[in-house]
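In: Quick one: sequence plus predicted model below, questions after.
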Amino acid sequence: MTRTDRPAAVVGTMSVLDRFLPVWIGGAMVVGLLFGRMVPTLGEALGRVELDGISLPIAVGLLVMMYPVLAKVRYDRLDTVTGDRRLLIGSLALNWVVGPALMFAVAWLLLPDLPEYRTGLIIVGLARCIAMVIIWNDLAGGDREAAAVLVAINSVFQVIMFAGLGWFYLSVLPGWLGLEQATIDTSPWQIAKSVLIFLGIPLVAGYLTRRYGEKAKGRTWYEDRFLPRIGPWALYGLLFTIVVLFALQGDQITSRPLDVVRIAVPLLVYFVVMWGSGILLGAAMGLGYARTTTLAFTAAGNNFELAIAVAIATYGVSSGQALAGVVGPLIEVPVLVGLVYVALALRARFPDTRRAPALTKEF
């Protein structure tokens, strides 16, 4: 391991914002929970204005979070990703075969006596990544173009398969196994709207920004001057989203700590197993560090905004299913931040020698 490959050396190249990211995220969670607990009417006020069933402040935070990363994507390189069949097949298998089945299994094994939370977790397992995973992938030095393609493909599959898989895992499979059955009430159009808003808008904005920015000022100006200016806004958007999200549910989370712990355990198992499966599969297929990292994070990440919206629309804002959806990012955020550092520590074990492009002063 060379000096520059050591995790400490990699961390030393990060900006202050990146280096202390776990601290900022932890602080954002605490601030949100305190706001939600100290100002009981805050959640109602924040949730009064919605965009596709999601509180408008959360929607704004998600859009701000995703735009800078998608503006960094080299859209002229996407053909190198779409031509990698191993990566695409591996991602589809992890996301649409392994992921839902794993969440179903851990939810039933660890929450057999809590049907509302169990149903909420199964819905989380069906909602595949489209938002925060782009941030984790970038911080870990994953392949930015591959992440954009995999997120887009998973979004299309989400529109097509979410309702059908929900019916299968909540009604059909439990019936076959002699377990308690549940229902899910959502439509492909409802899911499509969520995907179009939270992925489509920042994706189009990022593409147009790069196309016309490079055309007007050139690629050197765009990548050396413009991107470093907008880069930090991805993490600002992330922190803002976390504050608002936990402010909305602060009272429920702080008043039911034991329930939160029960929900957290299967989520922790799920995130770690999915990420580890992605790393092992990518390494076995010889994808190299960047694409293996992208495969792992896109497999482990979930579309919590869709899961929460579906749970609220189907079961109500104060339901156990909705609480399970909210606890999702409470566990996902710190766990996947930790896995970013694990990925960096594993980088030297991969045969390719490419450096992670995201861990610079861009952020």
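Out: Yep, that arrived.
In: C-alpha from now on. contacts and neighbour counts both.
Out: Fine.
In: any chance you could map the strands in the stretch 1-150 of the chain?
Out: 50-51, 54-55 (DSSP state E, counting those that start in this stretch).
In: Presented hereafter is structure B, for comparison with structure A:
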Amino acid sequence: MSAPPQEEASVVGKLSTLDRFLPVWILAAMAVGLLAGRLVPGLGEALGAVAVDGVSLPIALGLLVMMYPVLAKVRYDRLDSVTGDRRLLVSSLVLNWLLGPALMFALAWLLLPDLPEYRTGLIVVGLARCIAMVVIWNDLACGDREAAAVLVALNSVFQVIAFGALGWFYLSVLPGWLGLPTTGLDVSPWAIVRSVLIFLGIPLLAGYLTRLLGERAKGRDWYESTLLPRIGPFALYGLLFTIVILFALQGDAITSQPLDVVRIALPLLIYFAVMWAGSYALGRAVGLGYGRTTTLAFTAAGNNFELAIAVAIATWGATSGQALAGVVGPLIEVPVLVALVYVSLWLRRRLLPTIDPAPEEPRRA
């Protein structure tokens, strides 16, 4: 469904400078992080010295700052309209907990048969479904915020229940059935619960209380027209800060092992493209509109790199190939999913009807 040229120009023109040049800022953040990690002696060790649940404290703070403004924008009184959408919920469960892990397992074995550490790291990344950064991509692509909140919470519940069992199946059971080498995954359910509570629970509670108390004090109009524009940009500030720290932590490893990074990146690129495009196709096939199709696609394509990195470090060590594969995950995911944000906005104007309630247009982060 095409929009008139004047409407498209109006949408682009109303975007904030931060939003309009987002790819530039992200590329700059990557470059700054890589240079800092490469040129400043001991920076990576210093940044990783203090950890929260196995994740560097600066990264943890960046993620919390990144997620809070987006979750403060969610209209929690509308969540019941999402929880009643069985098409969306069933599609999300199938994509995240059946197809996603299976696809990553297949790609890891097909493309990294001679690199067992990297292969195992990628399989762990595929098992860790996204509960954090996806809220940014969904918001930038004008997806359904309320649907994103519900699907992220659903992923969190299944992460606690299924992560350990799926890790055992994909690393020990299925390879044995196929006559392939097996490995183990030593992760406690409590470690996963802690990850969910920290990286989803804290910003979700803060966002909910901010809306509840803000609307009670001054009303919804003031909250959405005055307060949200003030705190909104901090989501992207947190994202850019997190990217700088991620690249700084692994700057030396990335630049000193470029061929290994390329080998790890290839299955990741295929994974993100297939999961995102397949989710879009499924959303349209089951009759979802743009907002919920977009949310379905980004929640299925993204991964919980915080959990994957923490598990890899706890099980195999911070300098292991599994940990490097976990870190390369978000380094590839960030630019790819930013590009898919723009693809999504293009599809919004040309292909997908708005069947479910559409968010206001455009949004400022």
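Out: Noted; the coordinates are in hand. From a predicted model like this one, the values you see are computed outputs, not experimental measurements.
In: Compare the strands of the stretch 1-150 of the first structure and report which one is nearest to Arg118 of the first structure.
Out: strand 54-55 (22.0 Å; CA to CA).
In: residue range for that closest one in the second structure?
Out: Mapping strand 54-55 of the first structure onto the second structure (TM-score structural alignment) gives residues 55-56.
In: returning to what we had before: go through the strands of the stretch 1-150 of the first structure and pick out the most buried.
Out: strand 54-55 (a mean of 22; mean count of other CA atoms under 10 Å).
In: That strand against the second structure, how far on average?
Out: Mean deviation of strand 54-55 of the first structure from its aligned counterpart in the second structure after superposition (mean CA distance after the TM-score superposition for the first structure): 0.9 Å.
In: and that strand, what does it pack onto?
Out: Here strand 54-55 of the first structure touches helix 42-47, going by 3 or more CA pairs under 8 Å, 6 or more residues apart in numbering; DSSP states H and E.
In: Need the residues that contact the helix or strand harbouring Ala217 of the second structure.
Out: Using DSSP states H and E, Ala217 of the second structure sits within helix 202-218. Contact partners of helix 202-218 of the second structure, identified using CA atoms under 8 Å, 6 or more residues apart in numbering, comprise 64-65, 67-74, 76, 220, 222-223.
In: For PyMOL, what selects the buried ones among the residues you listed?
Out: To isolate the buried members of these in PyMOL, using 16 or more other CA atoms under 10 Å:
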select buried, resi 64+65+67+68+69+70+71+72+73+74+76+223
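In: Using JSON lines, please lay out the contacts of helix 202-218 of the second structure together with distance to Gly201 of the second structure.
Out: Below are those laid out as JSON lines (distance: CA to CA, whole Å):
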{"residue": "Leu64", "distance to Gly201 of the second structure": "10"}
{"residue": "Val65", "distance to Gly201 of the second structure": "13"}
{"residue": "Met67", "distance to Gly201 of the second structure": "11"}
{"residue": "Tyr68", "distance to Gly201 of the second structure": "10"}
{"residue": "Pro69", "distance to Gly201 of the second structure": "14"}
{"residue": "Val70", "distance to Gly201 of the second structure": "14"}
{"residue": "Leu71", "distance to Gly201 of the second structure": "11"}
{"residue": "Ala72", "distance to Gly201 of the second structure": "13"}
{"residue": "Lys73", "distance to Gly201 of the second structure": "16"}
{"residue": "Val74", "distance to Gly201 of the second structure": "15"}
{"residue": "Tyr76", "distance to Gly201 of the second structure": "15"}
{"residue": "Arg220", "distance to Gly201 of the second structure": "24"}
{"residue": "Trp222", "distance to Gly201 of the second structure": "26"}
{"residue": "Tyr223", "distance to Gly201 of the second structure": "22"}
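In: corresponding residue for Leu227 of the first structure in the second structure?
Out: Per TM-score structural alignment, Leu227 of the first structure is aligned with Leu228.
In: Check the spacing between the closest residue to its match other than its chain neighbours and Gln6 of the second structure real quick.
Out: In space, Leu228 of the second structure comes closest to Lys73 once its chain neighbours are excluded; the distance is 7.0 Å by CA to CA, 6 or more residues apart in numbering. Counting by CA to CA, to the nearest Å, the gap between Lys73 of the second structure and Gln6 of the second structure amounts to 28 Å.
In: again with Pro175 of the second structure
Out: On the measure of CA to CA, Pro175 of the second structure and Gln6 of the second structure end up 55 Å apart.
In: Between the two, tell me which one has more neighbours.
Out: Pro175 (16 against 8; other CA atoms under 10 Å).
In: Make sure that one is actually in contact with Gly184.
Out: No - look at Pro175 of the second structure against Gly184 with CA atoms under 8 Å: they stay out of range, at 11.2 Å.
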